[in-house]
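Chemist: got a structure for you, letters missing:
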């Protein structure tokens, strides 16, 4: 029987479901495709923010100095294709569900409407950073790119001078300063942020082979920027639902959520999953890829240098060369591919999976964007 795609922590022990499973393990990127690894259900839990090093509520801010007053603000603090996110992020938020329904296919209770209030019961952390307006390739009107492994997504961000977003950065950009469960408010609406599509039984052997026809059949996404009501208070588009997104972990390694640097945020386009700002999946390693898993990039504000490594990699003393080895390509190589793609010349042979992954051309021409 299929196992549940995405369950809340309280339903972790459920054994069987008609909902979609998520593959685990390390599928190959190049060479002869292997049989997909065993499946394990994802476990959605509400993220508690940067628990590795939370800071106390700093209280009232001191009066700005002359140099601070001259600091750039608003869009000028970030590149044109990014949005500035600034404010106090709460590490743990309390929401009260007012109306819910039970999804039989996924064996999950979905909150349809929350009380229109949010209470911070954790610590407050000051943040100021830039985040891509759209999912990679961060271009309005293009489809979010899927099927990248964590380190491959990381190298693509590095190629444009950015880095992976952390889980709290993604969450804050989604929920806004009011800590809303959805970027558009407190009442769930799958028509505002593309969701609630039925499970469609992927052929996992074909997915492992990156079969373009199967990937096109499975596509239920919409184009970036085509959802005018799926925009957060910070102006960031398409955060929950549509394509799921991978971000970097802020969990301690010795915690139950800290096994991997890779964290999934937002939830995909299927019915009965975690299409909210806070819930996360912590159960898939960095070599995981999937046909609905995308990403976007972040960076430092105000022109400050951006280290492409994640916080965990920095703590562990990783070099960028180590990330390159895990990705399967170098920074120079992906820069070259991205330049070729701009020119419409990022061509690959049918069997060159790595090339297609770098060019973002795995999705077959038969893909049709979702409609509601």
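Modeler: Now that the structure is in, tell me what you want to look at. Not measured: the values here are computed from a predicted model.

Chemist: from here on, just use CA atoms for contacts and neighbour counts.
Modeler: OK.

Chemist: any idea which helix or strand carries the spatially closest residue to residue 111 that is not a sequence neighbour?
Modeler: Among residues not flanking residue 111 along the chain, residue 100 sits closest, at 4.2 Å (C-alpha to C-alpha, 6 or more residues apart in numbering). Using DSSP states H and E, residue 100 sits within strand 97-103.

Chemist: who touches that strand?
Modeler: 108, 109, 110, 111, 112, 113, 114, 115, 271, 272 (C-alpha atoms under 8 Å, 6 or more residues apart in numbering).

Chemist: how about 10 Å then?
Modeler: If you take C-alpha atoms under 10 Å, 6 or more residues apart in numbering as the criterion, strand 97-103 is touched by 19, 108-116, 186-188, 271-273.

Chemist: next structured bit after the longest helix along the chain?
Modeler: Scanning the chain for the longest helix, with DSSP state H as the assignment, gives helix 331-342. Downstream of helix 331-342, the next assigned helix or strand under DSSP H and E is helix 353-359.

Chemist: so what secondary structure elements neighbour that next one?
Modeler: Other elements packing on helix 353-359 under the criterion 3 or more C-alpha pairs under 10 Å, 6 or more residues apart in numbering; DSSP states H and E are helix 150-159, helix 331-342.

Chemist: flag every buried residue along that helix.
Modeler: 353, 354, 355, 356, 357, 358, 359 (16 or more other C-alpha atoms under 10 Å).

Chemist: show me which of the residues you listed is closest to residue 42.
Modeler: The closest of the buried residues of helix 353-359 to residue 42 turns out to be residue 357 (C-alpha to C-alpha; 24.0 Å).

Chemist: try this one side by side with the last:
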């Protein structure tokens, strides 16, 4: 029997085809953090999970609760606060939002009024319906501190005006004459300081960027508080009128998970 023909082997290692493993990437509306998870680029605005229609950012995203709050403040706004505040009408509740039940879905979009009036469970549901989840505290704080691991998105020390926090006015004081009352009022996030709203649109505060891999997450400090994954109830980051200078370490643990007011919003995370 003839001997088998010899098998030709490559002379150099680089003759073998080398296949580099692909690095997982995040969806376009998210930013990759530490090459291990994704974080929404912007604070969440909400849409109807079924139709994609925009929900009002000025009402709790629950039909029954929104209708109750609308009815309450149609009367209360005429009884509290200075005369000029009583003239400010309620923001409209879209007719479809008052006529049928729905589920919220989180959307990470630029130049949107971020959703306030969110409970922790509704925030979790909105993220789930977007194929995402609530961030853990460590994930959120790591993302906020950026690649350079700083106390603030922009640096090591607090600088006034860099992020939308510690503003010159409090909306409840402006509307009700008392910063401690009426926190379900749908008008609160419409209040202005001078000619500009206290609550800014997503991505508007350009100095407040947490940088990762040549990309950036916006408004992790200030603008609106953000629920995280804690069934005991924790929101982080601070909102525009909160008098705090602790940057990425800012958190509130004084309320249960089902609490909401005008300042409570969310931003979602996602596994790679």
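Modeler: Ah, there it is. Everything numeric in this text was worked out from a predicted model, so none of it was measured.

Chemist: please state their TM-score.
Modeler: TM-score of the superposed chains, computed with TM-score structural alignment, normalised by the length of the second structure, equals 0.60; 181 aligned residues with a C-alpha RMSD of 2.5 Å.

Chemist: hang on, the earlier thing: got JSON lines for the helices and strands packed on helix 353-359 of the first structure, with mean neighbour count too?
Modeler: Converted to JSON lines, these look like this (neighbours: other C-alpha atoms under 10 Å):
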{"stretch": "helix 150-159", "mean neighbour count": "25"}
{"stretch": "helix 331-342", "mean neighbour count": "16"}
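
Chemist: to residue 323 of the first structure, which of those helices lies closest?
Modeler: Minimum separation from residue 323 of the first structure across these (C-alpha to C-alpha) falls at helix 150-159, 6.3 Å.

Chemist: hmm, back to that, what range in the second structure does the longest helix of the first structure sit on?
Modeler: Across the second structure, nothing matches helix 331-342 of the first structure (TM-score structural alignment).

Chemist: how far away is residue 209 of the second structure from residue 115 of the second structure?
Modeler: Separation of residue 209 of the second structure from residue 115 of the second structure (C-alpha to C-alpha, to the nearest Å) stands at 19 Å.

Chemist: nope, residue 99 of the second structure is what I was after
Modeler: 20 Å.

Chemist: those two: which is more packed in?
Modeler: More crowded of residue 99 of the second structure and residue 115, by other C-alpha atoms under 10 Å: residue 115, with 28 against 11.

Chemist: dump the helices and strands packed on helix 353-359 of the first structure into JSON lines; add distance to residue 39 of the first structure as well.
Modeler: Putting these into JSON lines (distance: least, C-alpha to C-alpha, whole Å) gives the following:
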{"stretch": "helix 150-159", "distance to residue 39 of the first structure": "18"}
{"stretch": "helix 331-342", "distance to residue 39 of the first structure": "30"}
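
Chemist: among these, which is nearest residue 139 of the first structure?
Modeler: It's helix 331-342; of those, that one is closest to residue 139 of the first structure (C-alpha to C-alpha) at 11.8 Å.

Chemist: is it true that residue 175 of the second structure lies in a helix?
Modeler: Yes. The assignment for residue 175 of the second structure (DSSP: H, G, I helix; E, B strand; the rest coil) places it in a helix.

Chemist: so it touches residue 184, yeah?
Modeler: No. Assessed by C-alpha atoms under 10 Å, residue 175 of the second structure is found out of contact with residue 184, at 12.0 Å.

Chemist: with neighbour numbers in mind, choose between the two.
Modeler: residue 175 (25 against 22).

Chemist: picking that back up, other SSEs contacting the longest helix of the first structure?
Modeler: Secondary elements touching helix 331-342 of the first structure (3+ C-alpha pairs under 10 Å, 6+ apart): helix 150-159, helix 320-327, helix 353-359.

Chemist: run the last query once more with 7 Å
Modeler: Helices and strands touching helix 331-342 of the first structure, as assessed by 3 or more C-alpha pairs under 7 Å, 6 or more residues apart in numbering; DSSP states H and E, comprise helix 150-159, helix 353-359.

Chemist: what does the last one correspond to over in the second structure?
Modeler: Read it as helix 353-359 of the first structure. Residue span in the second structure matched to helix 353-359 of the first structure, by TM-score structural alignment: none.

Chemist: the first one now?
Modeler: Using TM-score structural alignment, helix 150-159 of the first structure corresponds to residues 120-129 of the second structure.

Chemist: now that stretch on the first structure. Mean distance?
Modeler: On superposition with the first structure, the mean distance recorded for stretch 120-129 of the second structure (mean C-alpha distance after the TM-score superposition for the first structure) is 0.7 Å.
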